[in-house]
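[1] model the following, please.
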Amino acid sequence: MKLQGIAAIDYALSNYCLAHRFNRQVAFFCKGISRTGDGHLYFLVGLLLLCFEPDSGAVFFGTCLFSFTLWLPIYMLLKRLFKRNRPTNLPCFIKPSDQYSLPSGHSAAAFLMATQLAWFYPLLFAYVFIWASGVAISRVLLGVHFVSDILVGAGLGVGFAYLTFWLTGAF
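    Below you'll find the model as predicted:
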């Protein structure tokens, strides 16, 4: 499928997601969910586990730090490479941090963190992936990303988590 076809489907999906009378109420809720994906929570969770979880807190913290160190430059390179503009002519409820939308950094980081948490703490699997999905979907409902942006971001986050597990021998 050509990129223009993907863009048309993305726009139609985004338009469908944002074409309802409850946008302001949904946006209020989505802002809160999206804020949990800003990065501060990741560091806090890692620090708490480092300090209070003697079994694998230190390994979790180190693995997360390594994952994010590997992921961030690639993410920034992809943003500059794709230069995909954010949705236009649709409601937008927040000011995005940069001009480009592909891949979604919030989605990538949330899924990277969710994968790390699920790997080290399997009982959290459902909770962390529901949370990561909420962060990703909130970005579409806030009008700053297309659906394909969050799918690519999610794949990138999961991929970098597994790359880190492989590189560190955590498999």
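[2] C-alpha only now, for contacts and for neighbours.
    OK.
[3] contacts only, for the most centrally placed residue in the chain.
    Closest to where the C-alpha atoms of the chain average out (CA atoms, centre = their mean) is residue 107, at 1.3 Å. Residue 107 sits next to 37, 132-133, 135-136, 150-151, 153-154, 157 when contact means CA atoms under 8 Å, 6 or more residues apart in numbering.
[4] what is the nearest of those residues to residue 71?
    Of all the contacts of residue 107, residue 157 has the smallest distance to residue 71: 7.7 Å, by CA to CA.
[5] helix or strand: which one has residue 8?
    Assigned by DSSP states H and E, residue 8 belongs to helix 3-18.
[6] one more, please, to line up against the first structure:
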Amino acid sequence: MLQQLQFLDTRLYFWIFNRYEQPYIALLSRWTSRLGDGLAYLLAGLLLFWLEPVSGPDFLQASLITFSIEVPLFLILKQMIKRNRPCDHLRGVTPAIRPADRFSFPSGHAAAAFAFASALSIYYPNWSEAAFTIAGLIGLSRILLGVHYPTDILAGAMLGLSSAMLGHHLYLI
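    Model prediction:
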């Protein structure tokens, strides 16, 4: 069963990764991935805290709790699971970027993007569609850049969603 899942994951990875060769996809993937580097989340939280006094402070505090859950869990899972990145494991794959760490599961970019999108959706439901679209594009960009399998992104998304739900709950108590 696990071998079949790995086979399907690798096939889907190559199907997505091979789209990277189109010039506009390469440029968009790099910039989209950069959105998920972390600084944008902090700046957005601080901006909402400063400009939106109704929900901004609550959003910032709940988000800080969310990320204090998500980041350590993502780091622990990467070190426990130690899944090689596709660019280090598959022949013929040259990544378009240099990954920040050695292992791929779960995707930290996807985890952070979905944690932020989930937290934003709780406090600003009208922004949900845009937030989750951007989070999905950040995850997709990581595959296109050659550094993650699709299941890495899925696991990161689940970790981010779960962290945001727990972070929000902890903020309320």
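[7] so which residues of structure 1 form strands?
    Applying DSSP state E to structure 1 gives no strands.
[8] can you name the farthest residue from the center of it?
    residue 54 (28.0 Å).
[9] now do the nearest residue to residue 46 of structure 2 once chain neighbours are set aside: how many residues are near it, please.
    With sequence-adjacent residues excluded and distances taken as CA to CA, 6 or more residues apart in numbering, residue 46 of structure 2 is closest to residue 60, at 6.9 Å. Residues near residue 60 of structure 2, counting by other CA atoms under 10 Å, number 23.
[10] likewise for residue 60 of structure 1?
    21.
[11] roughly how far does it sit from residue 121 of structure 1?
    Applying CA to CA, to the nearest Å, the value for residue 60 of structure 1 to residue 121 of structure 1 is 9 Å.
[12] so where's the longest helix in structure 1?
    helix 57-82 (DSSP state H).
[13] that one vs structure 2 - mean distance after superposition?
    Helix 57-82 of structure 1, aligned to structure 2 and superposed, deviates on average by 0.7 Å (mean CA distance after the TM-score superposition for structure 1).
[14] need the max-distance pair from the contacts of residue 107 of structure 1.
    37 and 151 (15.4 Å).
[15] please tell me how far the aligned partner of the residue nearest to the centre of structure 1 in structure 2 sits from residue 165 of structure 2.
    For residue 107 of structure 1, the aligned residue in structure 2 is residue 110 (criterion: TM-score structural alignment). Per CA to CA, residue 110 of structure 2 is found 16 Å from residue 165 of structure 2.
[16] just residue 82 of structure 2 next, same as before
    26 Å.
[17] so these two - more neighbours on which side?
    Neighbour count, other CA under 10 Å: between residue 82 of structure 2 and residue 165, residue 165 has more, with 17 against 14.
[18] list the residues that contact the corresponding residue of structure 1 for the more buried one.
    By TM-score structural alignment, residue 165 of structure 2 lines up with residue 162 in structure 1. With CA under 8 Å, 6+ apart as the criterion, no residue contacts residue 162 of structure 1.
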